[in-house]
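Enquirer: Sharing a sequence plus its predicted fold:
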Amino acid sequence: MTGTYAYYKQLFKDVPKPFAFVDLDMLDANIKAIAKEAGRKKVRVASKSVRCPEVLRRILAADDVYQGIMCYTASEAAFLVRQGFDDLLLGYPQWHAEALLEVFSLLREGKTITCMVDCMEHLDQIEGLAAEMQVVVPLCIDIDMSTDFPGLHFGVYRSPLTRWEQVRPLAERIAMAKWLRLAGIMGYEAQIAGVGDQVPGHAAWFFYR
């Protein structure tokens, strides 16, 4: 049957490995299905999962519901800008000054790149470099969406920010800073997003301490 593992295994049995292949019909069907489910909401494409610039272009051009990219590192953001992309969100906090300065130089050129933060040390590092470059840096605060039960941590240890009392000082610090701007807050529910539906033989997945 077309689209099954057995079908592709037979189809490519004589092709030297490794190689890459994309079934464009199935990709387009997925693009349309996600756009339909999104309704009036915008969808940011994660480049961590889609590693091909041409596929990223195809997704973003397919429907207005797709807006921007959540990328992996500052260096990857710079690479994607050179590939013609814009409206980039760094999915994880970045620290290395050289990579951050490259991103900030792109901000000065008018590109839209938002950095992720989850502690005061990140703000200190970014604010100092932003002042050096004389550029306002948009920031997104990463909060932890895991749930703690007695003896069980349901989720991942993504961010140290788990309560509003921890988030508020960062938000206030950003609001008062000359070279920082709060662009958003992200809560990533990895305990849901990272688990497939109705996995055979597994009623539930848990992350234990």
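Expert: On my side now, so go ahead. Numbers count the residues shown, from 1 in each chain.
Enquirer: all contacts plus neighbour counts: C-alpha atoms, from now on.
Expert: Fine.
Enquirer: In the chain, mark out all the strands, start to finish.
Expert: 43-46, 66-71, 88-93, 113-117, 137-144, 147-149, 152-154, 180-188 (DSSP state E).
Enquirer: Just give me the neighbour total for the closest residue to residue 174 other than its chain neighbours.
Expert: Spatially, and ignoring its direct neighbours in sequence, residue 174 is nearest to residue 180 (5.6 Å; Cα to Cα, 6 or more residues apart in numbering). Neighbours of residue 180 under the rule other Cα atoms under 10 Å: 20.
Enquirer: Where do the helices of the protein begin and end?
Expert: Along the chain, the stretches classed as helices by DSSP state H are 5-11, 24-38, 53-62, 74-82, 97-108, 120-133, 164-176, 190-193.
Enquirer: okay, the strands of the chain, which one's buried deepest?
Expert: Stretch with highest mean neighbour count among these: strand 113-117 (a mean of 24; mean count of other Cα atoms under 10 Å).
Enquirer: what's it in contact with?
Expert: 77, 86-94, 103, 107, 123, 137-142, 183 (Cα atoms under 8 Å, 6 or more residues apart in numbering).
Enquirer: returning to that earlier point: out of the helices of the chain, which comes closest to residue 147?
Expert: Closest of the helices of the chain to residue 147 is helix 190-193, at 9.2 Å (criterion: Cα to Cα).
Enquirer: quick one: buried residues of that closest one?
Expert: Neighbour counts over helix 190-193 (16 or more other Cα atoms under 10 Å) mark 190, 191 as buried.
Enquirer: In addition, the following structure is provided for comparison:
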Amino acid sequence: MADVVSFNIVSASYVGTAVNASQYPESDLTEIAFIGRSNVGKSSLINSLCRRHGLARTSGTPGKTQTINFFKLSGKLPDESRLDFMLVDLPGYGYAKRAQTARATWSKFIEEYWLKSTKLRLVCQLIDVRHPPMESDIKVYQWLLEHGLTVQVVATKGDKITKGRVQQHVQAISKGINMPLLAPDDRIITYSTVSGAGRDELLDVIRNILLK
């Protein structure tokens, strides 16, 4: 993996919540979206990334969050210059107890954002490193690629397995989602909200997107 370039979040603030395109905030900032199965640890990862406890609300009820939440972030480069962007927190998918009609509404709701946002440059798809990808993980990943979106897979809960088993689990994710051969396994970032492992790598990916 390439050397990590210093880039750190220095401010993060809530901007707004949307349930349809008319409610998206008016902004020219590049958008970086985060999505994953319900209970994958998305809110905890966002809080860890921003080093702001409680910025994204965590819930013990999988599938509870049903809105798109926008946060304005500012990151500082080594030369003290700033890069501002919008972090977009998307609702979790794949919760088994959710009614079929609710899942269909979610699908339409999220696809509308993915297809209509003109500022979206990266989707970070979170997958629990402890388990092989589920059908919903695979479908979301393939849909994103088919629609030309740039995807960064992040294997969450890296502290829940031993270091010696991480690469084996990462390879299982890569194989399970049928990651293209041009995207080697080391493009999957393993993240631990406990130790902070993977944070610098993910921030480096975001930085490179913002500088394009």
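Expert: Cool, got the structure. Worth saying up front: this structure is predicted, and the values here are computed from it rather than measured.
Enquirer: Now the TM-score, please.
Expert: For this chain pair, the superposition-based TM-score is 0.37 by TM-score structural alignment, normalised by the length of structure 1; 120 aligned residues with a Cα RMSD of 4.9 Å.
Enquirer: TSV please, covering the helices of structure 1 and showing distance to residue 46 of structure 1.
Expert: Listed next are these as TSV, based on distance: least, Cα to Cα, whole Å:
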stretch	distance to residue 46 of structure 1
helix 5-11	24
helix 24-38	13
helix 53-62	9
helix 74-82	12
helix 97-108	18
helix 120-133	22
helix 164-176	24
helix 190-193	12
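Enquirer: Out of those helices, which is closest to residue 153 of structure 1?
Expert: helix 190-193 (9.9 Å).
Enquirer: Could I get the contacting residues of residue 45 of structure 1?
Expert: Counted by Cα under 8 Å, 6+ apart, residue 45 of structure 1 has contacts 56, 66, 67, 68, 69, 70.
Enquirer: now residue 209 of structure 2
Expert: Contacts of residue 209 of structure 2 by Cα under 8 Å, 6+ apart are 121, 122.
Enquirer: try 6 Å this time
Expert: Taking Cα atoms under 6 Å, 6 or more residues apart in numbering, we find residue 209 of structure 2 in contact with no residue.
Enquirer: Work out for me the element it sits within.
Expert: If you go by DSSP states H and E, residue 209 of structure 2 is part of helix 199-211.
Enquirer: Buried residues in that helix, which are they?
Expert: Those would be 199, 200, 201, 202, 203, 204, 205, 206, 207, 210, for helix 199-211 of structure 2 by 16+ other Cα under 10 Å.
Enquirer: count of neighbours near residue 98 of structure 1?
Expert: 12.
Enquirer: State the distance from it to residue 120 of structure 1.
Expert: Applying Cα to Cα, to the nearest Å, the value for residue 98 of structure 1 to residue 120 of structure 1 is 20 Å.
Enquirer: do residue 43 of structure 1 as well
Expert: 29 Å.
Enquirer: Equivalent analysis for residue 128 of structure 1, please.
Expert: According to Cα to Cα, residue 128 of structure 1 and residue 120 of structure 1 sit 12 Å apart.
Enquirer: rewinding a little: do you know which of the strands of structure 1 lies nearest residue 29 of structure 1?
Expert: strand 66-71 (14.6 Å).
Enquirer: Can you name every helix or strand that the closest one contacts?
Expert: Here strand 66-71 of structure 1 touches strand 43-46, strand 88-93, going by 3 or more Cα pairs under 6 Å, 6 or more residues apart in numbering; DSSP states H and E.
Enquirer: mind running it again at 10 Å?
Expert: helix 24-38, strand 43-46, helix 53-62, helix 74-82, strand 88-93, strand 113-117 (3 or more Cα pairs under 10 Å, 6 or more residues apart in numbering; DSSP states H and E).
Enquirer: can those go into a markdown table with extra columns for distance to residue 169 of structure 1?
Expert: Shown next, in a markdown table, are these (distance: least, Cα to Cα, whole Å):
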| stretch | distance to residue 169 of structure 1 |
| --- | --- |
| helix 24-38 | 33 |
| strand 43-46 | 27 |
| helix 53-62 | 36 |
| helix 74-82 | 25 |
| strand 88-93 | 17 |
| strand 113-117 | 13 |
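Enquirer: Looking at these, which is nearest to residue 152 of structure 1?
Expert: Of all these, strand 88-93 sits nearest to residue 152 of structure 1, with 25.0 Å by Cα to Cα.
Enquirer: The closest one versus strand 180-188: what angle between them?
Expert: Here strand 88-93 of structure 1 runs at 70 degrees with respect to strand 180-188, directions being taken by axes from the mean of the first three to the mean of the last three Cα atoms, to 10 degrees.
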